[in-house]
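Participant: Coordinates for the following, if possible.
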Amino acid sequence: MRKYRSLFLAGALTASLLVVPAALTTAGAAPAEASGLAADGNYWVWEHTNRGGASCGWSTNDADWRTCGANGTFDMNDKASSWWNNGYAGSYGDIRVYEHIGYGGASTCAPNGSAGNVPWEWNDRISSHKWVTNCGY
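Facilitator: Okay, here's the model as predicted:
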């Protein structure tokens, strides 16, 4: 687990280099560049590295990533390759992601404000998430 945590934090260091495409996604308008903007309260994931492809954003917990986006019509289960925790700082600002639907299996955490490509151990492997008070580092 410690290896996964360090990889998520390493990905956060590259966040300022990533720019979100301006096109609309399945979850609505894509958020702007990660650095320097106010939080929108969402945890964002994209199906490709460097914020490419379709995306979904959540402001609440989601036990089943098979339905997300506009009217729950997009399936992000086991497809996430990049992410951005743009939640609000403070209580329940970090994100714990899980390997299986229903918050099961292995898990790791994305601290508030961090972003990057999903580490290879977790690429196309995330199925649910919960907002948590802190990652416990």
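
Participant: Every contact and neighbour count from this point should use C-alpha atoms.
Facilitator: OK.

Participant: Point out the other helices and strands that the host helix or strand of residue 4 packs with.
Facilitator: Applying DSSP states H and E as the criterion places residue 4 in helix 2-12. Counting contacts by 3 or more C-alpha pairs under 8 Å, 6 or more residues apart in numbering; DSSP states H and E, helix 2-12 is packed against strand 104-110, strand 115-117.

Participant: contact partners of the first one?
Facilitator: In other words, strand 104-110. 1, 4-5, 8-9, 85, 94-100, 135 (C-alpha atoms under 8 Å, 6 or more residues apart in numbering).

Participant: how far off helix 2-12 does it point, in degrees?
Facilitator: Orientation of strand 104-110 against helix 2-12 (axes from the mean of the first three to the mean of the last three C-alpha atoms, to 10 degrees) gives an angle of 40 degrees.

Participant: What residues sit buried inside strand 104-110?
Facilitator: For strand 104-110, the neighbour count (16 or more other C-alpha atoms under 10 Å) marks 107, 108, 109, 110 as buried.

Participant: where's the helix holding residue 4 relative to the chain centroid, distance-wise?
Facilitator: Relative to the chain's own centre, helix 2-12 is displaced by 13 Å; criterion: C-alpha atoms, centre = their mean, to the nearest Å.

Participant: Here is a second sequence; please produce its structure as well for comparison:
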Amino acid sequence: MTLAAAQADAARVGTARVGTARVGTRVAAWQGSCAKGDFCVWSGKDGTGTRCAWSGDDPDWWGGSVRCRPTFLVSSYWNNGYTGSYSKVKVYEFANYEAYWGTISAGQRGSFWEGQLMRSHKWVN
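Facilitator: Next up, the predicted model:
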């Protein structure tokens, strides 16, 4: 799935599923769950479930400095990095930066209808 398609999915989630009661729950799930400067991914939608977080590059989420369990499917993401140099995160489906998935800009977050395979990332200009 491309980043544009994922953003469209995220927009549909926001318009199709958000009710007055759910808005407060969705916002609360994201608040404080990803430290400023980190790139975070979760197994659940809207920043819920198991979380993995990085402040730097990681060529292999299953065997790197931060270890997400094998078969970890990303259901939501947040680039809580700073704006400026190296503020974007390039994400790849496989280890060692193979099979480019998309680029996530600083401040961007979203959820998918279905979990996405992602396994490595690096910060870029």
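
Participant: one step back: want to try CSV for the buried residues of strand 104-110 of the first structure, with distance to residue 24 of the first structure as columns?
Facilitator: As requested, those are exported to CSV (distance: C-alpha to C-alpha, whole Å):
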residue, distance to residue 24 of the first structure
107, 30
108, 29
109, 27
110, 24
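
Participant: out of the residues you listed, which one sits closest to residue 53 of the first structure?
Facilitator: Nearest to residue 53 of the first structure out of the buried residues of strand 104-110 of the first structure is residue 110 (C-alpha to C-alpha; 20.6 Å).

Participant: Now which residue in the first structure aligns to residue 103 of the second structure?
Facilitator: Correspondence of residue 103 of the second structure to the first structure, assessed by TM-score structural alignment: residue 109.

Participant: Spatially, which residue comes closest to its match, not counting chain neighbours?
Facilitator: Nearest residue to residue 109 of the first structure, sequence neighbours excluded (C-alpha to C-alpha, 6 or more residues apart in numbering): residue 96, at 4.3 Å.

Participant: what's the counterpart of the one you found in the second structure?
Facilitator: Using TM-score structural alignment, residue 96 of the first structure sits opposite residue 90 in the second structure.

Participant: How about residue 124 of the first structure?
Facilitator: By TM-score structural alignment, residue 124 of the first structure lines up with residue 116.

Participant: Nearest to residue 18 of the first structure, out of the helices and strands packed on helix 2-12 of the first structure?
Facilitator: Of all those, it is strand 115-117 that lies closest to residue 18 of the first structure, at 7.6 Å by C-alpha to C-alpha.

Participant: Quick one: residues in contact with the following helix or strand past the closest one.
Facilitator: Remark: after strand 115-117 of the first structure, the chain's next helix or strand is strand 128-132, criterion DSSP H and E. With C-alpha under 8 Å, 6+ apart as the test, strand 128-132 of the first structure has contacts from 60-65, 77, 91-103.

Participant: Now list the buried members of those.
Facilitator: Taking 16+ other C-alpha under 10 Å as the criterion, what is buried in those is 61-65, 77, 92-101, 103.

Participant: that older thread, the contacts of strand 104-110 of the first structure: which two are farthest apart?
Facilitator: Within the contacts of strand 104-110 of the first structure, two members stand farthest from each other by C-alpha to C-alpha: 9 and 100, at 22.0 Å.

Participant: Chain neighbours aside, what residue packs nearest to residue 87 of the second structure?
Facilitator: Nearest residue to residue 87 of the second structure, sequence neighbours excluded (C-alpha to C-alpha, 6+ apart): residue 106, at 5.4 Å.

Participant: That neighbour contacts residue 88, doesn't it?
Facilitator: Yes - in this structure, residue 106 of the second structure is within contact of residue 88 by C-alpha atoms under 8 Å, at 5.7 Å.

Participant: That's all I had, so thanks and see you.
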